[in-house]
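Peer 1: requesting a structural model of the entry that follows:
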Amino acid sequence: MGSIEAARKEANGSLTEKKPCVVFVLGGPGSGKGTQCANIVQHFGYTHLSAGDLLRAEIKSGSENGTMIQNMIKEGKIVPSEVTIKLLQKAMLESGNDKFLIDGFPRNEENRAAFEAVTKIEPAFVLFFNCPEEEMERRLLNRNQGREDDNIETIRKRFKVFLESSLPVIEYYNAKGKVREIDAAKSIEDVFEDVKVIFTPKEEQVATA
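Peer 2: Next up is the predicted model:
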C-alpha cells in the first residue's frame, strides 16, 4: 500500500507545484459543452479532459483498473470518485499543460469534495452551460435520429439525474462566487462570444474595448 500512497503524494506534489488552473465545465446533456470546450482549447490553449472519455479509454486499455471500472458500470454501480480523480491527475501530469477544462466532473457533491481533498486543487471557476430542458431535448433528438419513443424516456432520466446531482455542486461554488453561467440556448457562435468574455483576461478586454 505504501507505494500507492507515495505515488499519490508524488503526483500531488508535481501537480500542486505547477499550480494548475482548473475550470469545471458543467451542463445538462445537449447543452453544447463538448462543442464549446473544443473552441476554448483552440482559442485559449486549455487541455480538455472528459471524465467519461478517460474512463472509457481505461476500459479499452484492458488494464486491471479498466476491468474493475467496466464491471462496476455493468452492475449499474457508480465508479468511485478516487478512481476518476486518479485518471484525471494522470492525464493532467502527462499533458504538460497547466490549464485544464474538466468536463462532466464533479457529477455530485461527493465527487467535488473528493477532488479537492485528493488533489488539493480548487477550481478557478465553474463554467455552467444553462440550457432549458426543451432545448436540450430538441438537440438530443435531432442528434440521435433514432426511435423517438425510447429516446425521450432516456433523455428525461438523464436530465433528472443531472439536476439532482449536479445542481448542489453549482450551488456550492455559486456561494463562493465561482460560477460563470452561460445562456446555452443561443447559437453556437453567440454562446462562444459569451465564453470568450469569461476567458479573456480583463486587461485584454479593456485594450480591445
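Peer 1: from now on I want contacts and neighbour counts done on CA atoms only, so please keep to that.
Peer 2: Will do.
Peer 1: neighbours of Pro29, how many?
Peer 2: Residue crowding around Pro29 was assessed by other CA atoms under 10 Å; the count is 20.
Peer 1: my bad, Asp98
Peer 2: So Asp98, with other CA under 10 Å, has 16 neighbours.
Peer 1: settle this for me: it is touching Thr16, isn't it.
Peer 2: No: with contact defined as CA atoms under 8 Å, Asp98 does not count as touching Thr16 (10.2 Å).
Peer 1: elements contacting the longest helix along the chain?
Peer 2: Longest helix in the chain, counting residues (DSSP state H): helix 148-175. Contact partners of helix 148-175 among helices and strands, from 3 or more CA pairs under 8 Å, 6 or more residues apart in numbering; DSSP states H and E: helix 109-119, strand 125-130, helix 133-144.
Peer 1: Cys37 is nearest to which of those?
Peer 2: strand 125-130 (10.2 Å; CA to CA).
Peer 1: now the second one, please; I'll put the structures next to each other:
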Amino acid sequence: MRLILMGAPGSGKGTQAEKLMNEYDCHQISTGVLLRQSIESGSDLGNKVQKIMSEGLLVSDDIVLDLIKNQLSEIGDDGFLLDGYPRNISQAKSLKDLLETINKPLDYTILINVPSEILIKRLSGRRTCSLTGKTLNIYFSSQSELDECLSNGGELLQREDDNEDSIIKRIEVYEEQTEPMIDFYRSAELLLTVDGQGPVDEVYLGLKKLMEL
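Peer 2: A predicted model of the protein is given here:
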C-alpha cells in the first residue's frame, strides 16, 4: 500500500501512521529522517545537505525529492507511507511526476480532519508529568490522572511552543499550505477524509473502513 497521510498539528497523524505501518507492513518515509541519514552517510549529497542546514537554509525541493527517490528504490516493491511530505502543492505535483516515472502511483491520500477549536485544546492543554513523563491533557485527561501526578509531588509541564498564539499560527500555516493539496488529491480521486475527533482506535477503524470501500 502506498499512502500519504495529512493532518494538522494535533490531529493524531503520527499515532495513526504508526498503526497503519504496523498493520500493513509499509515503510515510513520521513523527510526529516532522510535528511539526517544523508548527513550521517558522508555521501556527496549528504555533505551538501549538511552545508545547507549548517547555514540555516532550507534544503531545496529537488534535493528532498532525490532522497525520496533513493529511498523508494531501496524498498523495492514494498508499500510506503509518506510523513511530512508533500507540504505544498508544488511538492505534491513533483511527487506525482516522480511516482509516475518509477511506476509507483499512490493508492490513497488520507486527510485526518479535526476542527480548529479541538486542535487548539489538544495542543494548548497538553502537559507532561514531571515525575512519570506521561503525556496528559488538562481538557481531555480524567481528573484522577491529573491528580495522580500532582498528589505525588509532580508538576504538569507545558511545552514552550504550546501556547495558544503559537498554535493558532501553526494551524493557519498548515491550512494555507494544505488547502490547494486537498483540491489536488480530490481531483485525482485519491483523497479519503476521516473524522479525527474520536478516540484513537475509533479514528483508525474509520480510516480502515474508508480504504476498504
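Peer 1: spatially nearest residue to Tyr24 of structure 2, not counting backbone neighbours?
Peer 2: Met1 (7.3 Å; CA to CA, 6 or more residues apart in numbering).
Peer 1: and that neighbour, how close does it get to Asp83 of structure 2?
Peer 2: According to CA to CA, to the nearest Å, Met1 of structure 2 and Asp83 of structure 2 sit 14 Å apart.
Peer 1: again, but for Glu189 of structure 2
Peer 2: Going from Glu189 of structure 2 to Asp83 of structure 2 by CA to CA gives 20 Å.
Peer 1: again with Asp195 of structure 2
Peer 2: Separation of Asp195 of structure 2 from Asp83 of structure 2 (CA to CA): 19 Å.
Peer 1: which of these two has more residues huddled nearby?
Peer 2: When neighbours are counted by other CA under 10 Å, Asp195 of structure 2 and Asp83 differ, and Asp83 comes out ahead with 20 against 16.
Peer 1: if we can go back for a sec, for the longest helix of structure 1, which positions count as buried?
Peer 2: Ile155, Phe159, Phe162, Ser166, Leu167, Val169, Ile170, Tyr173 (16 or more other CA atoms under 10 Å).
Peer 1: residue range for whichever helix or strand comes after it in structure 2?
Peer 2: For helix 148-175 of structure 1, the succeeding helix or strand toward the C-terminus, using DSSP states H and E, is strand 179-183. Under TM-score structural alignment, strand 179-183 of structure 1 corresponds to residues 191-195 of structure 2.
Peer 1: mean shift between that stretch and structure 1?
Peer 2: Superposing on structure 1 places stretch 191-195 of structure 2 at an average distance of 0.5 Å from its equivalents, by mean CA distance after the TM-score superposition for structure 1.
Peer 1: contacts for that stretch, please.
Peer 2: Defining contact as CA atoms under 8 Å, 6 or more residues apart in numbering, one finds that stretch 191-195 of structure 2 is touched by 108-114, 182, 185, 203, 206-207, 210-211.
Peer 1: Pro115 of structure 2 -> structure 1?
Peer 2: The equivalent of Pro115 of structure 2 in structure 1 is Pro132 (alignment by TM-score structural alignment).
Peer 1: and its match, how many neighbours does it have?
Peer 2: Using other CA under 10 Å, the number of residues around Pro132 of structure 1 comes to 14.
Peer 1: surely it touches Ala185?
Peer 2: Yes: with contact defined as CA under 8 Å, Pro132 of structure 1 and Ala185 form a contacting pair (6.9 Å).
Peer 1: what is the neighbour count of Leu3 of structure 2?
Peer 2: Using other CA under 10 Å, Leu3 of structure 2 has 22 other residues around it.
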